[in-house]
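[1] got a predicted model here, sequence first, then my questions.
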Amino acid sequence: MTDTTPDTESSSPGAGQHLGWALVLICVAQLMVVLDGTIANIAIPFISTDLEIDEANRTWIVTGYALAFGGLLLLGGRLGDLYGRRRLFMTGLILFAVASGLGGLATNEAMLIGSRALQGAGAAMAAPAALALITTTFPAGPSRNRAFAVYAAMSGVGAAVGLILGGWLTGLDPELGWRLTFLINTPIGLAAALLAPRFLAESEPHPGEMDVPGAITATLGLLGVVYGITRAGEDGWGDTWTIASLGSGLVLLVAFGVIESRVAHPLLPFRVFLNRTRASSFVAMFLAPAAMFAMFYFLSQYIQLVMGYSPLHAGVAFLPFCFGIMAAAAIGSNLINHVDPRFLAGVGTLMAAGGLFGFSRLPYDDTFPLGHTEASYWTDLLPFILVMSFGMGMTFIPLTLTAVHHLRTEDSGIGSGVLNTMQQVGGALGLSILATVFTTVLNNRQDDVAAAGASGTNPGDPAAIASQLFTEGATHAFLVGALMMLAASVIVWVFLDVKHAELATDGPEGVHVG
């Protein structure tokens, strides 16, 4: 039997240093995986021009990554349980690094989008393994709580860092900068993979227990659902391919559920969901990222389109979010040792809902002729960016802990895979719903503008019209996002009943927690 207890947990003088380096490796991997979802966003216009990618296919620069990442997460989590989490962590990082290099050297559209899909596949291997490795590397109690806090902070900071880094690299050289957004991952990813055996212990493998029918139906089902949700955000929920993709994805997931109830070694053991605290953590983590992604998506465009910020300045505008979530992580990692997760996550979700409600109050002119009205960054944006960052930090830390707490050792990878899947699919679904709200408001107001013009009423300057309509649509989306976060808060307050003292213990999974 392979020894699953790492040297880093020993009482030797270098143990603390080894734990520190282990956490650095895990968090570097998580940061790369998360920031890659947004780092290319600001560079999309330059990529499209350089590689001659038309408007219809531009979204695949982002969607190709999200689709592979979200669709393969469950499979990646289970492969780590079966064949060794460190091995999958290293394999995922190497694949991610190589794919990033291919993207940076891409000479045509197919090569770039193919590399983005490969990046997503690598991320789907590395992300669940990274979270599971924290559980198996750090002893229960303050040490593990701090590690989870830093990991959770990386999950929240990554998207903002991606915007900042993408804006900076693109600004260095419009022709070369977009390539650097990919190439920067290659040396970092390879170095982290090579150092992993030195600081991370391998888990016990269970080869021969692979549920092939479950793997096929789960992967294809998730791909169908993620693609359908993503397409809905672009082409609407009534689009033929949206309906077909969602329908086939759901049918395959139902088939997956039937298969899992009958096989000896299921890809996704249903016992993972039998714990009420864990199940409620999964649901809350399905809703919370949806609202956070909406903030980045709409606010980054608002800052550029309405306020006129450059890409780099738009990225820097989110820098306070990074500081806020890191501060919340430091505070939360100490409080979780003395305060029950329900109170931390409950207050965090309420704060995040308040931040989103603040964004829903951005000023705009809704009377004809439409004038140019914009918010002040210092009074209308910054306070709510900080409130949102503290709220998300206080939310991610306890929910990450409770989602994987008391999992069986052999289920750590799949439990982490489920948590990551909830975040990715929830974010995609939430963003699609909010994009639909935004588009509906925008279309209705455009009809009003057209009617005003036809009746001889001056609707206003075209630039002012565009900025005010965008703001009105975005504020409605932010309001719906706030309601999503409130729903997550209700789930936390009602169902998350584990006590903080229990998080300091390890042991076999029990159905009752608290």
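    Cool, the structure landed. Numbers count the residues shown, from 1 in each chain.

[2] rest of the way, CA atoms for contacts and neighbours
    Fine.

[3] can you list contacts of stretch 277-287?
    272-273, 396, 399-400, 402-405, 418-419, 422-427, 430, 484-485, 487-489, 491-492, 495-498, 513 (Cα atoms under 8 Å, 6 or more residues apart in numbering).

[4] please check the residues you listed and keep the buried ones.
    By neighbour count, with 16 or more other Cα atoms under 10 Å, the contacts of stretch 277-287 hold 272-273, 396, 399-400, 402-405, 418-419, 422-427, 430, 484-485, 487-489, 491-492, 496-498, 513 as buried.

[5] structure two is appended below for comparative analysis:
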Amino acid sequence: MTSQPVPDTAAANPRRWWALAVIAIAQLMIVLDATIVNIALPSAQKALGISDANRQWVITAYTLAFGGLLLLGGRIGDLFGRKRTFVVGLLGFALASGLGGFATSGGMLFAARALQGAFGALLAPSALSLLSVTFRDPRERATAFGVFGALSGGGAAIGLITGGLLTEYLSWRWCLYVNIPIAVVTAIGAYYLLVRDHVDRSRRVRLDLPGAVLGCGGLLAIVYGTSEAVTRGWGDWLVLTALCGGVALLAVFALVERRTEHALLPIHLINDRNRAGGALAVGLAIIGMFGLFLFLTYYLQAVKGYSPVKAGVSFLPMTAAVVVSAAGIAARLMNRVPTRNLVVPGLLLGAGGMAWLTQLRVDSPYTTMVLPAEVLLGLGLGLIFMPTMNLATLGVAPQETGAAAAIINSAQQVGGSIGTALLNTIAASVTATYLATRNPADPLVQAEGAVHGYAVATAVAMGILLAAAVIAFLMINHRPAPGEAEGEDASAEARAAV
């Protein structure tokens, strides 16, 4: 085995570990904001008089803007500088959070959440690409991506815990206000700690507007369609129109990008089998993760009677398992074993956690039913997120790291949206069928029907994770090679050695 190269300390950013803290905090804020308002939603709905039909927009407005604008956000970072885009994204996120906290109506809250998502779409690709260009040495890169992967996998659970604490002891508004000091302090730290990336001013900056309209429009339509499927059902004309329209726009987008000199998403990035396989693995894994959050949140509060805080704290073991798996296991093995030797077992562990939950019952104890499932899924997610995020930007030219980072972020958002809609629809349908043959007025029967729906939907999530394991096994063939994090040339050598 060839020894690892000696780090180029002269070229390394001397403040890179402080820079990692800044990037990690920003990533945590982005991820937890997708779930932090979930537990606060009933309080916000009551305070602002939001109808049951419209309450989903508190969540959907964020995910819709975030998922739909990621490709554009990634390319903006490449063209105008990732550090500048990162700082603007942080300050904009703080502003949007303040508007949401001051909301006096449902419409104002929806708009603020959409604005949060838009600035999040600037932040997320910039964070991942900054991480990639800051850490070049393979050992340091493994550590950095271990931390980043742990926060990406556990951030959603941290959001549920934080949301429960803030809602119960302060106010639902603090689920938004809390972002202001975090974002402002992080922006100041980013300004002083991150090395400024050099944009080539000799070349005329051009943004691929047709690609932006087609690509972002396609993602917006798909995320919107799957979000609406939660309440309307998959057969609704609006849902089908949005989904078909989104797929059509993305198909045209792919054709246009092949002929565009300044492409929003260079096609060669997604033609790489390892990057594409990693994105698919993450997107499908997110379905399982969101399925667990969705069902366990309702199960613990509505069926088991947990308080918001207790329900949030119940997800702590999963967060701990993600951290141990990503930073303690995957980071140590990333430069030693083929990437699929981490991703495939991770997906299988996640499927094992889902299989455990298929046995869920109304009277199931937390310690013997919920806890083991959380630990299995957490261990699996850590093995998935960390190496696939490394693959997302590995060997990519510096001027394209934002676009590459947007690919895996888009996979996460689309996977989360589809997963929530698909599994929620399955659970609701199974519950309705169960209650139709029993006495639906009996509270115990209602609880049994709900849990039966959760168990069946969880079985579907297990099947999706197993399919993802097969896809990852067939598509990902990357093997670590000395110095591959240094750029395109080393990456090409690594691919040639496979």
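    Right, received. Where do you want to start? What you see is a predicted model, and the numbers here were worked out from it, not measured in a lab.

[6] quick check: TM-score for this pair?
    Overlay of the two chains. TM-score (TM-score structural alignment, normalised by the length of structure 2): 0.94; 484 aligned residues with a Cα RMSD of 1.8 Å.

[7] picking up where we left off before, among the contacts of stretch 277-287 of structure 1, name the ones in helices.
    In helices, judged by DSSP state H, the following of those are found: 396, 399-400, 402-404, 418-419, 422-427, 430, 484-485, 487-489, 491-492, 495.

[8] so what does Ala22 of structure 1 match up with in structure 2?
    For Ala22 of structure 1, the aligned residue in structure 2 is Ala19 (criterion: TM-score structural alignment).

[9] now do the buried residues in the one helix or strand its match maps to.
    Secondary structure from DSSP states H and E places Ala19 of structure 2 in helix 16-32. Within helix 16-32 of structure 2, the residues that count as buried by 16+ other Cα under 10 Å are 16, 19-32.

[10] give me the mean deviation of it from structure 1.
    Averaged over the aligned pairs, helix 16-32 of structure 2 sits 0.6 Å from structure 1 after superposition, using mean Cα distance after the TM-score superposition for structure 1.

[11] so the very next helix or strand once past that helix matches what in structure 1?
    Using DSSP H and E, the helix or strand that directly follows helix 16-32 of structure 2 along the chain is helix 41-48. Using TM-score structural alignment, helix 41-48 of structure 2 corresponds to residues 44-51 of structure 1.

[12] helices of the stretch 251-400 of structure 2, start to end?
    Assignment of helices within the stretch 251-400 of structure 2 using DSSP state H, counting those that start in this stretch yields the ranges 267-271, 273-298, 308-313, 316-323, 331-333, 340-357, 371-393.

[13] take those helices and lay them out in a markdown table including distance to Glu448 of structure 2.
    Converted to a markdown table, the helices of the stretch 251-400 of structure 2 look like this (distance: least, Cα to Cα, whole Å):
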| stretch | distance to Glu448 of structure 2 |
| --- | --- |
| helix 267-271 | 45 |
| helix 273-298 | 13 |
| helix 308-313 | 20 |
| helix 316-323 | 25 |
| helix 331-333 | 42 |
| helix 340-357 | 14 |
| helix 371-393 | 20 |
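
[14] which among the ones you listed is found nearest to Leu123 of structure 2?
    Closest to Leu123 of structure 2 of the helices of the stretch 251-400 of structure 2 is helix 371-393 (Cα to Cα; 15.4 Å).

[15] now for the closest one, which elements pack on it?
    Counting contacts by 3 or more Cα pairs under 8 Å, 6 or more residues apart in numbering; DSSP states H and E, helix 371-393 of structure 2 is packed against helix 106-134, helix 138-169, helix 273-298, helix 316-323, helix 340-357, helix 401-436.

[16] any chance of those in a markdown table with distance to His198 of structure 2 as columns?
    Listed next are those as a markdown table, based on distance: least, Cα to Cα, whole Å:
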| stretch | distance to His198 of structure 2 |
| --- | --- |
| helix 106-134 | 12 |
| helix 138-169 | 21 |
| helix 273-298 | 25 |
| helix 316-323 | 33 |
| helix 340-357 | 34 |
| helix 401-436 | 13 |
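
[17] of those helices, which is nearest Arg84 of structure 2?
    Across those, closest to Arg84 of structure 2 is helix 106-134 (Cα to Cα), at 9.2 Å.

[18] mean shift of that closest one relative to structure 1?
    Aligned to structure 1 and superposed, helix 106-134 of structure 2 gives a mean residue distance of 0.5 Å (mean Cα distance after the TM-score superposition for structure 1).

[19] hmm, back to that, which of the buried residues of helix 16-32 of structure 2 lies closest to Lys46 of structure 2?
    Leu32 (22.7 Å).

[20] under the alignment, what does the closest one map to in structure 1?
    Following TM-score structural alignment, the counterpart assigned to Leu32 of structure 2 within structure 1 is Leu35.

[21] how close does the most centrally placed residue in structure 2 get to Asp78 of structure 2?
    For structure 2, the residue nearest the mean C-alpha position is Gln412 (4.2 Å; Cα atoms, centre = their mean). From Gln412 of structure 2 over to Asp78 of structure 2 the distance is 20 Å, taken as Cα to Cα, to the nearest Å.

[22] who touches stretch 132-149 of structure 1?
    If you take Cα under 8 Å, 6+ apart as the criterion, stretch 132-149 of structure 1 is touched by 4-6, 8-9, 19, 22-23, 26, 85-86, 200-201, 203, 329-330, 332-334, 336-337, 397, 400-401, 412-413, 415-416, 503-506.
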